[in-house]
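Visitor: dropping the sequence and predicted coords here.
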Amino acid sequence: MSGSFGFLNLKKPPGLTSHDCVARLRRLLHLKRIGHGGTLDPMAEGVLPMAVGSATRLLSFLPTPKVYRAVIRLGLRTTTDDITGETLATAPTTDLTPEQVNEALQQFQGHIQQTPPAYSAIQVNGQRLYTLARQGKPVEVAPRWVDIEKLDLLAWNSSSAGWTDLAVEIHCGSGTYIRAIARDLGAALQTGGTLAQLRRTQSCGFQLAHSLSFDEIATQIEANTLVLISPPQALTHLPTITLPDALAQRWCWGQTLLLPELDLPAPPPNSDIVQVQNGQGQFLGISHHQNSSLIPKIVIAG
């Protein structure tokens, strides 16, 4: 492997938890310091960004927009809000029309409040909600604000079993539960709803088309051709400031630099966070830009 610091665009298979994926990648790379950039439910597949080595410190600076392709099953309500749960209720969907569904979908776009599923990784008093739910001790969680930029109906399939499957594409911010959208859409249409399939096609700037399966990663490791995605490649949404070597050393020591006094170009307006590199183009870390001052935030190289 070329270097042990950077990111991997993992194609998560269904059936594994995000933690399972971290553990498996640790075994493949023989490295302990690995983290992921956003939980995917075990039944889900698709993009799971992985940070290797010191790049784990940069996960919170990756872009937050996510894109999902999902199948929502109307006419079925389950304990987990997906098809892995036990059936709570069924209802006929034969009278539903695409016009009704599209109208209902409108209320799930924009800056909205969403109640997380009872089976989720959110912690309450140090315990995961899914642990409490499995113990028969479900906890009521307050709604949270989430951002859903776009929610499009792609396809419609009515089953002879009485339910209706909707293929949808969702563009959203972090913290959005697709299972909650399925549940709440079913409630709005008075049919019940649950999540039947989920694939994440974009996360943290990484695309499904460029993701690698575990088998592909293992093959590249064996051939010594695996190359990690560098921080500058993953952080293209952040402006870059290049420091001369002497100033770069001072910044790496934790010193605040005053840009006007040093005759350095200021970042674009409204750029609170910037990436910093030296004259040779080496990534040094992340800096806070405030009042024309460059304040070290995450120092990677020094």
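Guide: Cool, the structure landed. Numbering: from 1, shown residues only.
Visitor: for the rest of this, base every contact and every neighbour count on C-alpha atoms.
Guide: Noted.
Visitor: my guess is residue 22 contacts residue 32. True?
Guide: No - counting by Cα atoms under 8 Å, residue 32 is not a contact partner of residue 22; they are 9.2 Å apart.
Visitor: name the residue in the two with the higher neighbour count.
Guide: Shown here are residue 22 and residue 32; by other Cα atoms under 10 Å, residue 22 has more neighbours (20 against 13).
Visitor: so that one: helix, strand or coil?
Guide: The three-state assignment at residue 22 reads helix, by DSSP: H, G, I helix; E, B strand; the rest coil.
Visitor: now do the helices in this protein.
Guide: 18-29, 98-105, 129-134, 178-188, 214-222, 231-234, 245-252 (DSSP state H).
Visitor: enumerate every residue touching residue 130.
Guide: 118-121 (Cα atoms under 8 Å, 6 or more residues apart in numbering).
Visitor: could you dump these to TSV with neighbour count and distance to residue 269?
Guide: Converted to TSV, the contacts of residue 130 look like this (neighbours: other Cα atoms under 10 Å; distance: Cα to Cα, whole Å):
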residue	neighbour count	distance to residue 269
118	23	42
119	21	42
120	17	38
121	15	37
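Visitor: quick check, nearest of those to residue 57?
Guide: residue 121 (21.3 Å; Cα to Cα).
Visitor: from residue 68, how far out is the closest residue to that closest one other than its chain neighbours?
Guide: Closest residue to residue 121 in three dimensions, ignoring its sequence neighbours and counting by Cα to Cα, 6 or more residues apart in numbering: residue 128, at 5.2 Å. Look at residue 128 and residue 68: by Cα to Cα, to the nearest Å, they are 24 Å apart.
Visitor: next up, a structure to set beside the first:
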Amino acid sequence: MNYINLNGFVLINKVPGFSTTNYSEKIKKIINNKLRLIYSREGLIGDLVEKVGHTGSLDPFASGVIVLAINDATKVIQFLSKQKRYIAEVLIGISTDTYDISGQIIKQQRYTKQELSKIVDLISSSLINFIGKVEQTPPPFSAKKIKGKRAYQLAREISQHNTTLLDEIKLKKHTVYIENITIINQYKDRLVLEVSCSEGTYIRSLVNDISNLIDIPLTLSFLVRTNSNNFEISQSYTLEEVKNSENLNFLLPLNVVLDNFSKVVIQDRYIFRVRNGHSFSKSSIIALNKNGLFSDKNIFTVMDKKRNHLAIAYSDNDINFKIKRVLMPY
């Protein structure tokens, strides 16, 4: 019997040099070690963490908030808000094969103070071209798969033999949505942007696309994700803080997150149907609230009068609701 609810989220403030997978493995190990101590000390019998997922990876060289889902919380990842926000530092005068400062330089140019000022103005005026729905090609050094192999693995293999063969790596374009790009600072040859966008947006590709449009070498020199799925970096914990915690207070319970979804409350006589995965209509609803902080567009948690979360539903018209995931099956 499990006396500790392990279903929830851990918000981690990632540091450069580690992958998101590294953090997933470390957090699983840390929590399980803490659980063993708690169970032993208090004479409890309980489960351990079996599954850890994430809502979107960060490049190893990047930092910022990553959202890790623990056990049953992995089942609602797909229903979370898809919004992301980044602070990106752009280096003017250099282009690399990875589109960031960690790669090999393929183009380099020095500029005077006056030239840099004009380039910043040129970048500023170009940003309008990248607002809204944008067709974007992932970087060749990315986690996208090509014939079952990660693009960065293939790129490294090719570059070891002939760097010009990087052109052989063909990644398909995909549509992303960029809500806003703002220049928030500039110092000499470095420009700082704030970008609000949908998941799947590569900031490295954005910088490279701007570079291609204005024909000026640019590369991403630093990246911080300040918001993921509407979770702020200020809510996150460092790995050291998690390690040093005496309990599991860093675990954000699944129900707390679901409480901040858009929601519908259904009549008692429809509970059985919902818990068996059947669709329902507006006539079954007692109340509806669309002010969800963490839920994706058109996603609702379905609740009974006692505020139990019964299921996740989808509706694009607030009239007909289709069950996407049962949370409390019979």
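Guide: Looks like it arrived, so ask away. Keep in mind the model is a prediction, meaning the values are calculated, not measured.
Visitor: quick one on the thing from earlier: among the contacts of residue 130 of structure 1, which recur in structure 2?
Guide: Checked against structure 2 using both residues aligned by TM-score structural alignment, their matches' Cα atoms under 8 Å, those keep these contacts: 118-121.
Visitor: okay if I get those residues as TSV plus distance to residue 106 of structure 1?
Guide: What follows is these, written out as TSV (distance: Cα to Cα, whole Å):
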residue	distance to residue 106 of structure 1
118	24
119	25
120	25
121	27
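Visitor: nearest to residue 254 of structure 1 among those?
Guide: Closest to residue 254 of structure 1, out of all of those and judged by Cα to Cα, is residue 121, at 35.7 Å.
Visitor: which position in structure 2 pairs with the closest one?
Guide: Residue 121 of structure 1 is assigned residue 143 in structure 2 as its aligned equivalent, the criterion being TM-score structural alignment.
Visitor: and for residue 58 of structure 1?
Guide: Aligned by TM-score structural alignment, residue 58 of structure 1 pairs with residue 76 of structure 2.
Visitor: and if you look at residue 248 of structure 1?
Guide: Alignment note (TM-score structural alignment): residue 248 of structure 1 maps to residue 271 of structure 2.
Visitor: next: residue 209 of structure 1.
Guide: Counting by TM-score structural alignment, residue 209 of structure 1 corresponds to residue 234 in structure 2.
Visitor: how close does its match sit to residue 26 of structure 2?
Guide: Relative to residue 26 of structure 2, residue 234 of structure 2 is positioned 21 Å away (Cα to Cα).
Visitor: for residue 101 of structure 2, same thing?
Guide: Applying Cα to Cα, the value for residue 101 of structure 2 to residue 26 of structure 2 is 27 Å.
Visitor: okay, which residue is most central for structure 1?
Guide: In structure 1, the centroid-proximal residue (Cα atoms, centre = their mean) is residue 38; its distance is 3.9 Å.
Visitor: re earlier: the residue nearest to residue 121 of structure 1 against residue 117, yeah?
Guide: No - if you go by Cα under 8 Å, residue 128 of structure 1 and residue 117 don't touch, sitting 11.6 Å apart.
Visitor: for residue 159 of structure 2, see how far away the match of residue 209 of structure 1 is.
Guide: Distance check for residue 234 of structure 2 against residue 159 of structure 2: by Cα to Cα, it reads 39 Å.
Visitor: do residue 304 of structure 2 as well
Guide: From residue 304 of structure 2 to residue 159 of structure 2 the distance is 57 Å (Cα to Cα).
Visitor: what residue of structure 2 matches up with residue 70 of structure 1?
Guide: Residue 70 of structure 1 maps onto residue 88 in structure 2, by TM-score structural alignment.
Visitor: go on, residue 197 of structure 1?
Guide: Taking TM-score structural alignment, the alignment pairs residue 197 of structure 1 with residue 222 from structure 2.
Visitor: excluding covalently adjacent residues, which one is nearest to residue 276 of structure 1?
Guide: Excluding the flanking residues, the one nearest residue 276 of structure 1 by Cα to Cα, 6+ apart is residue 241, at 5.0 Å.
Visitor: quick check: the one you found touching residue 273?
Guide: No - using Cα under 8 Å, residue 241 of structure 1 makes no contact with residue 273, being 10.5 Å away.
Visitor: residues in contact with the residue lying closest to residue 169 of structure 1 once chain neighbours are set aside?
Guide: Of all residues not flanking residue 169 of structure 1 in the chain, residue 69 sits nearest, at 4.6 Å (Cα to Cα, 6+ apart). Applying Cα under 8 Å, 6+ apart to residue 69 of structure 1 gives the contacts 167-170, 198-201.
Visitor: now do the contacts for residue 299 of structure 2.
Guide: Residue 299 of structure 2 touches 79, 261-262, 312-315, counting by Cα under 8 Å, 6+ apart.
Visitor: which among those residues count as buried?
Guide: For the contacts of residue 299 of structure 2, a burial check counting by 16 or more other Cα atoms under 10 Å picks out 79, 261-262, 312-314.
Visitor: save those as JSON lines, and put in distance to residue 131 of structure 2 too.
Guide: As requested, those are exported to JSON lines (distance: Cα to Cα, whole Å):
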{"residue": "79", "distance to residue 131 of structure 2": "24"}
{"residue": "261", "distance to residue 131 of structure 2": "27"}
{"residue": "262", "distance to residue 131 of structure 2": "27"}
{"residue": "312", "distance to residue 131 of structure 2": "31"}
{"residue": "313", "distance to residue 131 of structure 2": "30"}
{"residue": "314", "distance to residue 131 of structure 2": "27"}
